[in-house]
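> need a 3D model of the sequence below.
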Amino acid sequence: MTYFNKNMPSGVFKWRGANKWLLMLLLISSNQLIAKDINLATAINLMLKENPSLKIFELRKRSLDGAQYTAGLNPEIEMGLEAENFLGSNPYTAFDQSELTVSVSSVIELGGKKDARKNFASTKYGLLDAQRKINSLDLISELTDSFIDALATQERIKLAEESVRLSEDIYESVKRKAKAGAISDVEVKRSFASLKQAQLTLKGEQSKLERQSVNLSLYWSEKQPQFSHLSGELFDFGVVKEIGQLHQNLEKSILIQALTMNQRLAESTLAVVQAESKADVNWSLGVRRIEESNDAALTAGFSIPLFKRKRNKGDLMEVEAEIDSSRAEQQIALLELYGQVNEFYSLRQAAIEKFNVLENEIIPALTHALELTKEAYLDGRYGYLEYSAARADLIQSKKSLIDTAQSILNYGVQLERITAEPIYNDTAQTQGGDS
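Prediction:
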């Protein structure tokens, strides 16, 4: 694009400061126009960067960093001061007979307690990562469903505009016949009411899209949408993998991985409890000052708690039960996922069959029927009710086509949420669904 020409008259365009700002504004405006369309991939990227619920996991990771640091610390060393034989009755009224002991003490951990604690903290990182992935996957699924719903509303707006045009056509035809005295004013009023109803439907769909756009932008923390149009193909469904392939992916599902991490966390807890069952050695070492003889001597001691394993038996039983429970939960969850995959896969296939019948048989037949009914109405062979019913049937079938396409895509989103992997074959993408 050429913004100026050196051969232009001097009064037409001069390259000066004010015009530089004008050019910048034009470029900015151009970029804003480009940004008015948004596709699903852009929406997901914005959400992953800006959604506050995902930032919580970074804070939780920082908390785990602190727990990991603490788990790697050795037992603390304590310093003690002990005084004996002072401020009593004769001959202990002063400090002449006192004994002062300065000592240090600590614990020698046995049974690999430190390693068990560190392993427990490390396992929490894996669980946190699995939870973050599940949260991200749920948000992506919710955003995708919302995007599909808004995309369907865009198509319904187009259909509502078509309905308004058809209603206007019928209204004009009715008015012409009424003016010629061929029909009564009752049909004019009916066609006028039908037109107004179509216009109300259009306004309702437009208002719905505005609400959906706001809800979409909230996913990436924008209170007002910076886009005006959604870019996407509502009627392009792709080809889904065979159901056997989807079943194979279930054991790798992030949902199962999270349950596996719960089991590993319980196993790490068991290792900590088992390590705690090993008694530690408490030791102390000090120097004692004896004032009466003006002498000093070393002191040393150690102690071991008795029956430590017996006292931890209840904790061991509790954690072992948690491990068995985690294994059972994995098996139950896997069966539930199999059932969900079967259900959504079957619903999607049935919806695709319905879509194909609507698109290839019902809508073409109703379109032809509307044309024939219009001709018959203008010739006086059909009345207004037949003409209006033919229009309504066609519009309703096209609306059903949009609703069915929306359901097909929503079922695909649920399948991807369950398997946590792409469900579509990279090759063999067909327009209008599975073949």
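
> drop to CA atoms for contacts and neighbour counts, all remaining ones
OK.

> you'd agree residue 81 is in a helix?
No - when the secondary structure is assigned by DSSP: H, G, I helix; E, B strand; the rest coil, residue 81 falls in strand instead of a helix.

> check contacts around it.
100, 101, 102, 103 (CA atoms under 8 Å, 6 or more residues apart in numbering).

> just these now: which is nearest residue 421?
Proximity of those to residue 421, judged by CA to CA, is greatest for residue 103, which lies at 62.0 Å.

> would you turn the contacts of residue 81 into CSV with distance to residue 294, neighbour count and secondary structure?
Listed next are the contacts of residue 81 as CSV, based on distance: CA to CA, whole Å; neighbours: other CA atoms under 10 Å; DSSP: H, G, I helix; E, B strand; the rest coil:
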residue, distance to residue 294, neighbour count, secondary structure
100, 11, 18, strand
101, 13, 19, strand
102, 16, 16, strand
103, 19, 18, strand
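
> another for comparison:
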Amino acid sequence: MRDNLRKRVDKKPIAGRFFAVRAGALLALWSLLGTAWAQENLASSRLSFEQAVLQSLQSHPALAGYEYQLEAADALAAQAGVGPRPELSLMVEDVAGSGDFTAAESAQTTLGITWLLQGELIDRRVDAARSKTSVIETQRQILELDVAADTARYFLQAMAQQERQVLAQHALAQSRAVLVDIRRQVAAGKVPQADASRAQAEVARRTLAVEDIAHQLQIARYRLAAQWGERTPRFGAVAGSLSAPVPPLDIAQLRQRVAANPNLAIFLSRERVADAEIALARAEAGIQWRIDAGIRRLEAANDYSLVAGVAVPLGRRDRNRGQVAALKAEQNRYRAEMHAKAIELETRVYVMAQQLLHSRHVGDALTAKIIPSLERSLADTRSAYRQGKYRYYELASAQQALIDARLSLLQARYRARLNLIEIEKLTGLSLAQISENEK
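Presented below is the predicted three-dimensional model:
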């Protein structure tokens, strides 16, 4: 599968090898999500990030149409190279008249062939037709980039749901343990029965939360499998973890990499199409020679002769100047739109980088300060509750605060990686070749 993808990338023009960019100096999402993914295989029923992206690029339903578009463009380019057919003509003169020209005794029969010389014009037509292939190729690269990024997002959604499921199951186990402890204290007459009823309700609520996350995880798995055209996922779980640290960012360098984005290359491709069409318009306005040649039968002299002729169109060579001016205006429009798009993409990179840095800061604060403090608070609250110093409300509040903090940490890590995917999409970091860069 990797070899097939590499062959497809190698066939692309240098300006369009957006996916093949080596990203050693840039971010590596692969390292963020765990290099252990590379050792996973489908036989173990655990889907790796690399497998998901490669399968999507190879089998996404929307990508199949571009193969046919390219075939059609190649066929039209070949057709453009077919010149006009020579014309075979037969002319009979001086026949069926009066006097000396009665009957066919004085007939002159000419069998001729006519060529229209369009060598340069045919070349320009072929160039114009082939130039449109680069637009289709760039559009496919844009779609491939979107497919890879969407797959990465769906993969992260499934991973986040898996980790949420772990947290929910841990919270359920904790609430069950608390219920057992409270029932023991109720039996000993230390706490009221109402506390046991509240704890029982908490267990039921945590059970529903686990079931809800299971449904969300199943939805995420189906969305991920649909990226490569499967109606039912054949993998059991996704491999990796959101807990790996996010590397530092060089925002200035990331903004410079926007120039490689195929959303900008599409304007260059369209500009080249306009160039080819300008050359074609000028060629069509030029002189197209027509040559006639043939053989003539002279009945009166019982003889043959050769005939030849040349036809040259008259008029100014710049009669297509209006069309050329319109095409040049289109080129200027493409340049202006590309400039506006570049500013938009650079701004998005900056925004995504700032959001990623904020999410990383939030995650660091939760990991280093907030969660450890809440864990100590829960242990102290549980001890005080057993001694009768706190009510069940304080215990439940301390438990919920810790659960919320752990969910906030998971959400911060998830947002950081979503922002990273968007940055990679905008700057040209290959989502499909990351594993190769890491090896």
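
> checking the contacts of residue 81 of structure 1 against structure 2: which ones persist?
For both residues aligned by TM-score structural alignment, their matches' CA atoms under 8 Å, a contact is called conserved when the aligned residues also meet in structure 2; among the contacts of residue 81 of structure 1 this holds for 100, 101, 102, 103.

> and the third one, what pairs with it in structure 2?
Pairing criterion TM-score structural alignment: the partner of residue 102 of structure 1 within structure 2 is identified as residue 111.

> who's in contact with that match?
Residue 111 of structure 2 touches 88, 89, 90, 91, 294, 295, 296, counting by CA under 8 Å, 6+ apart.

> what is the neighbour count of the aligned partner of residue 153 of structure 1 in structure 2?
By TM-score structural alignment, residue 153 of structure 1 lines up with residue 161 in structure 2. Other residues within reach of residue 161 of structure 2 by the criterion other CA atoms under 10 Å amount to 22.

> residue 276 of structure 1 pairs with which position in structure 2?
With TM-score structural alignment as the criterion, residue 276 of structure 1 pairs with residue 284.

> quick one: contacts for that match?
Residue 284 of structure 2 is in contact with 121, 320, counting by CA under 8 Å, 6+ apart.

> got it, and residue 171 of structure 1?
By CA under 8 Å, 6+ apart, the contact list for residue 171 of structure 1 reads 188, 191, 192, 195.

> just the element for the first one, please.
According to DSSP states H and E, residue 188 of structure 1 maps onto helix 185-218.

> which ones are touching the counterpart of residue 79 of structure 2 in structure 1?
The criterion is TM-score structural alignment: under it, residue 79 of structure 2 has residue 70 as its aligned partner in structure 1. Taking CA under 8 Å, 6+ apart as the criterion, residue 70 of structure 1 is in contact with no other residue.

> look up how far residue 78 of structure 1 lies from residue 70 of structure 1.
With distances taken as CA to CA, to the nearest Å, residue 70 of structure 1 is found 17 Å from residue 78 of structure 1.

> for residue 360 of structure 1, same thing?
Separation of residue 360 of structure 1 from residue 78 of structure 1 (CA to CA): 84 Å.

> ok, now residue 380 of structure 1?
107 Å.

> with residue 391 of structure 1 instead?
Taking CA to CA as the measure, residue 391 of structure 1 and residue 78 of structure 1 are separated by 90 Å.

> okay, those two: which has more neighbours?
Summary of the neighbour comparison: residue 391 of structure 1 and residue 78, criterion other CA under 10 Å, with residue 391 having more neighbours (22 against 11).

> could you find the closest non-adjacent residue to that one?
residue 370 (6.2 Å; CA to CA, 6 or more residues apart in numbering).

> mind checking what residue 401 of structure 1 lines up with in structure 2?
For residue 401 of structure 1, the aligned position in structure 2 is residue 409, judged by TM-score structural alignment.

> swap that for residue 36 of structure 1, please
Across the two structures, residue 36 of structure 1 finds its equivalent in residue 45 of structure 2, going by TM-score structural alignment.

> give me every residue that touches its match.
With contacts taken as CA under 8 Å, 6+ apart, residue 45 of structure 2 has the following neighbours: 234, 235, 236, 237.

> whichever helix or strand comes after the helix holding residue 188 of structure 1 aligns to what range in structure 2?
Scanning forward in sequence from helix 185-218 of structure 1, with DSSP H and E defining helices and strands, the next element found is strand 229-231. Correspondence between strand 229-231 of structure 1 and structure 2 is established over residues 237-239, with TM-score structural alignment as the criterion.
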